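Engineer: Make a model of this:
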Amino acid sequence: MITCTSIEEVRQHIDCIDRDLVSLLARRGNLVNQAAAFKNTTAQVKAPSRVEDVIAKVRAVAEDCGASAEIIEKVYRAMIAAFIEEELSAHAASQRTSL
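Structural biologist: Just a heads-up that it's a prediction; the model follows:
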């Protein structure tokens, strides 16, 4: 745990974490795009049971880390929805080009 002595130090640490988070989100997005190639239907893209599995896992991780499971769930639901939207667009485009 980091103990900061000024707001500037807090902000520097937050900026560093934000860089790491964006890098990790980019890596996750790349894998989501790869997964799209293995899906044939929009139902497979939406995969509600997979979404709920992921939510359950990250809530458990949040609790293990001492984070708010509710906040983590909200963040993940927003992130997953954005990735699904992107994946649905890519899927629709691939369906048009395969016709």
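Engineer: only C-alpha atoms for contact and neighbour calcs from this point on.
Structural biologist: Will do.
Engineer: Distance check, the residue nearest the centre of the chain against Ile7.
Structural biologist: What sits nearest the mean C-alpha location of the chain, by Cα atoms, centre = their mean, is Met79, with 4.3 Å. Distance from Met79 to Ile7, counting by Cα to Cα, to the nearest Å: 28 Å.
Engineer: Would you do the same for the sequence below? I want to compare the two.
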Amino acid sequence: MDVRCSSIDEVRQRIDHIDRNVVSLLAQRGNLVTQAAAFKKTTDDVRAPARVEQVIAKVRGIASDLDISPDVVERVYRAMIAAFIDEELKAHATLANKA
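Structural biologist: Alright, predicted model coming up:
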């Protein structure tokens, strides 16, 4: 969807709206990541480098389909995945301590 804005204020307003949606989606993803920790037996299972690479390949393909730089999308996803892995490791440790 290529929307043309008529002012910088309109650009910023649209970006703010998108940011709200992105953060909402991150919250949903984070909830699922926390749930996933319960299904993983080891911290290696949490880190899952092969799965990370699968996700990166998938989102690079999506980026190409949507005509956005796959390199930009990969950088964003690698940062996001690293942050979520840190959170999942904390959740995993908490669950392991309860067991």
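Engineer: Let me know the secondary structure of the residue nearest to the centre of the first structure.
Structural biologist: helix (DSSP: H, G, I helix; E, B strand; the rest coil).
Engineer: all helices for the first structure, in order.
Structural biologist: Ranges of helices within the first structure are 7-36, 42-46, 48-65, 69-97, based on DSSP state H.
Engineer: Check the mean deviation of the third one from the second structure.
Structural biologist: Same thing as helix 48-65 of the first structure. Following the fit onto the second structure, the mean deviation recorded for helix 48-65 of the first structure is 0.2 Å by mean Cα distance after the TM-score superposition for the first structure.
Engineer: And the last one, by the same measure?
Structural biologist: Taking mean Cα distance after the TM-score superposition for the first structure, the mean distance separating helix 69-97 of the first structure from the aligned residues in the second structure is 0.7 Å.
Engineer: For that helix, buried residues please.
Structural biologist: Ala69, Ile72, Glu73, Tyr76, Arg77, Ile80, Phe83, Ile84, Glu86, Glu87, Leu88, His91 (16 or more other Cα atoms under 10 Å).
Engineer: Then the longest one?
Structural biologist: Neighbour-count burial for helix 7-36 of the first structure, with 16+ other Cα under 10 Å as criterion, is recorded at Gly29, Val32, Asn33, Ala36.
Engineer: again with the shortest one
Structural biologist: Buried residues in helix 42-46 of the first structure, defined by neighbour count with 16+ other Cα under 10 Å: Val45, Lys46.
Engineer: which residue numbers in the second structure go with that helix?
Structural biologist: Per TM-score structural alignment, the counterpart of helix 42-46 of the first structure in the second structure is residues 43-47.
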